[in-house]
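**Student:** Provided below for reference: sequence and predicted model.
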Amino acid sequence: MVRLTKIYTRTGDAGSTRLGDMSQTVKHDPRVDAYGDVDEANSSIGLARAALGASDPLDAPLARIQNDLFDLGADLCVPESETPPDYEPLRVTQAQIDWLEGEIDRLNSRLERLNSFILPGGSEAAARLHLCRTICRRAERKVSALIANDVRINPAVLKYLNRLSDLLFVMARTANDEGRADVLWVPGKDRD
């Protein structure tokens, strides 16, 4: 269990921070940037949940996702190493990805058929879920860049973020009256 007894430590005042393995790095390290975007995605999901309300059927899955995103941030915060730490680091698992896929399939089966790209909008909750999706995609790009630069990352992290952004898209459509209130893109509509 994590215990936070003091909120400020002053250790970051010079622009450095510690990772989960207690190694020191700069606050603009690409790894820190990536898990910062994950934190932003998590916060945006909190706003979407507030717009939906606790009685909405999407609230419970979104609460689970918020918890999983903390797991994912912890995974990113503890670099994989040839010398494992004295404790078992928290890592994203295939089971968490499988759950996302199940939710995508469950919700998508009830949606109106998609015949056009859609614009982020409609209800407030749907618009917020679209924002969550775009923040999640940014985090996904940052993790992808880490992997491309040979930074050792649990491959399940990238898969989780990819599936999550898909699920957030489906949830946004669900919040738009199961797709019936989606705002459709009309190519070239206002060019005249």
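**Tutor:** Yep, it's here.
**Student:** from here on, contacts and neighbour counts on C-alpha atoms
**Tutor:** Fine.
**Student:** how far is the lengthiest helix in the chain from where the chain is centred?
**Tutor:** Selection of the longest helix in the chain by residue count, based on DSSP state H, yields helix 124-148. Centroid separation for helix 124-148 versus its chain: 6 Å, with Cα atoms, centre = their mean, to the nearest Å.
**Student:** next structured bit after that helix?
**Tutor:** Using DSSP states H and E, the helix or strand that directly follows helix 124-148 along the chain is helix 155-175.
**Student:** Tell me if I'm right that residue 108 and residue 168 touch.
**Tutor:** No - here residue 108 does not reach residue 168: they are 11.1 Å apart, not a contact under Cα atoms under 8 Å.
**Student:** Outside of the longest helix of the chain itself, list whatever touches it.
**Tutor:** 30-31, 33-35, 37-38, 40-42, 44-45, 47-49, 51-52, 120-121, 152-153, 157-158, 161-162, 164-166, 168-169, 171-176 (Cα atoms under 8 Å, 6 or more residues apart in numbering).
**Student:** one step back: show me which of residue 108 and residue 168 is the more surrounded one.
**Tutor:** Taking other Cα atoms under 10 Å, residue 108 and residue 168 do not tie; residue 168 has more neighbours (24 against 19).
**Student:** Look up how far residue 13 lies from the more buried one.
**Tutor:** 36 Å (Cα to Cα, to the nearest Å).
**Student:** ok, now residue 131?
**Tutor:** According to Cα to Cα, residue 131 and residue 13 sit 31 Å apart.
**Student:** Check residue 174 too.
**Tutor:** Taken as Cα to Cα, the span from residue 174 to residue 13 is 44 Å.
**Student:** try this one side by side with the last:
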Amino acid sequence: MGHRLSKITTRTGDDGTTGLGDGSRVAKSSRRIEALGEVDELNAVLGLLASETADEDLRAVLAEIQHALFDLGGELCLPGAAVLGEAQVARLEALVEAYNADLPPLKEFILPGGCRAAALAHLARTVCRRAERSVVALAQEEPLHAAPRRYLNRLSDLLFVLARVYNRRAGVPDELWRREGKTPKPPRAGAMPPNGKNSSSPAA
């Protein structure tokens, strides 16, 4: 196999277009390229999170996810392809259950933050949600398999749980959300705070 990346600067995208895996060219502002970029950004943030991760189990999980996201990028790059499947979605669901089992139940909304790794996990979660929105928008315009959307949805759940895992292992408590100095009543499952942003539950 030849060297695929022997030439980095090609100038072929100077006209504002880029090539897809099937050889076609599309505008860099297209929905598909936007989704690709969001997934790539998510992968980069996870790489940053991995660099702040010492625990081998978490490093292995992040590496597994990064490879899956690269596969997702390949699927988005090739219209009609199906790379991610239900097995990858089920794997994320199993990880959510396993890591969440050892955490204390949430009774209040929490703020993104804590130790640096937890804060980065929360950042990755928000980027993941943005990537999910881009993939959903693409699916409204072009045929797209359901697995990528489901994968990103589950991944945001997992990143929320992992943020709490990072804090617990670092001995840092979750920062509870309070409004006007008062602790709110315990939220309903899947409920959203008044600002419409869900920082204590990944359910969506």
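**Tutor:** Arrived safely. As the structure is a computational prediction, the values presented were derived from the model and not from experiment.
**Student:** Walking through the first structure, point out its helices one by one.
**Tutor:** According to DSSP H, the helices that the first structure contains are 30-52, 59-77, 94-108, 124-148, 155-175.
**Student:** Could you point out which of the ones you listed sits nearest residue 5 of the first structure?
**Tutor:** Minimum separation from residue 5 of the first structure across those (Cα to Cα) falls at helix 59-77, 19.0 Å.
**Student:** Would you indicate which residues of that closest one are buried?
**Tutor:** Buried residues in helix 59-77 of the first structure, defined by neighbour count with 16 or more other Cα atoms under 10 Å: 59, 62-63, 65-66, 68-77.
**Student:** angle of it against helix 155-175?
**Tutor:** Angle between the axes of helix 59-77 of the first structure and helix 155-175 is 160 degrees (criterion: axes from the mean of the first three to the mean of the last three Cα atoms, to 10 degrees).
**Student:** Have a look at how far, on average, helix 59-77 of the first structure is from the second structure.
**Tutor:** Compared with the second structure after fitting, helix 59-77 of the first structure has a mean deviation of 0.5 Å; criterion: mean Cα distance after the TM-score superposition for the first structure.
**Student:** and that helix, how far from the chain's centre?
**Tutor:** Relative to its chain's centre, helix 59-77 of the first structure lies at 8 Å (Cα atoms, centre = their mean).
**Student:** Give me the residues contacting that helix.
**Tutor:** Everything outside helix 59-77 of the first structure that qualifies as a contact, by Cα under 8 Å, 6+ apart, is 19-21, 31-32, 34-35, 38-39, 42, 45-46, 49, 52-54, 89-92, 96, 153-154, 157.
**Student:** what about 7 Å?
**Tutor:** Residues outside helix 59-77 of the first structure that contact it (Cα atoms under 7 Å, 6 or more residues apart in numbering) are 19-20, 31, 35, 38, 42, 49, 90-92, 153, 157.
**Student:** List buried residues within the residues you listed.
**Tutor:** The neighbour count (16+ other Cα under 10 Å) marks 19-20, 31, 35, 38, 42, 49, 91-92, 153, 157 as buried among these.
**Student:** Spatially central residue for the second structure, please.
**Tutor:** What sits nearest the mean C-alpha location of the second structure, by Cα atoms, centre = their mean, is residue 128, with 2.9 Å.
**Student:** follow-up on the earlier one: just the buried residues of the longest helix of the first structure, please?
**Tutor:** Per 16+ other Cα under 10 Å, helix 124-148 of the first structure contains these buried residues: 125-144, 146.
**Student:** Superposed on the second structure, what's the mean shift for that helix?
**Tutor:** Compared with the second structure after fitting, helix 124-148 of the first structure has a mean deviation of 0.6 Å; criterion: mean Cα distance after the TM-score superposition for the first structure.
**Student:** Can you state the residues of the second structure onto which that helix aligns?
**Tutor:** Mapping helix 124-148 of the first structure onto the second structure (TM-score structural alignment) gives residues 116-140.
**Student:** go on, stretch 93-104 of the first structure?
**Tutor:** Mapping stretch 93-104 of the first structure onto the second structure (TM-score structural alignment) gives residues 85-96.
**Student:** Next, the buried residues of that stretch.
**Tutor:** Buried, per 16+ other Cα under 10 Å, within stretch 85-96 of the second structure: 88-89, 92-93, 95-96.
**Student:** quick one: contacts of it?
**Tutor:** Residues outside stretch 85-96 of the second structure that contact it (Cα under 7 Å, 6+ apart) are 147, 150-151, 154-155, 158, 161.
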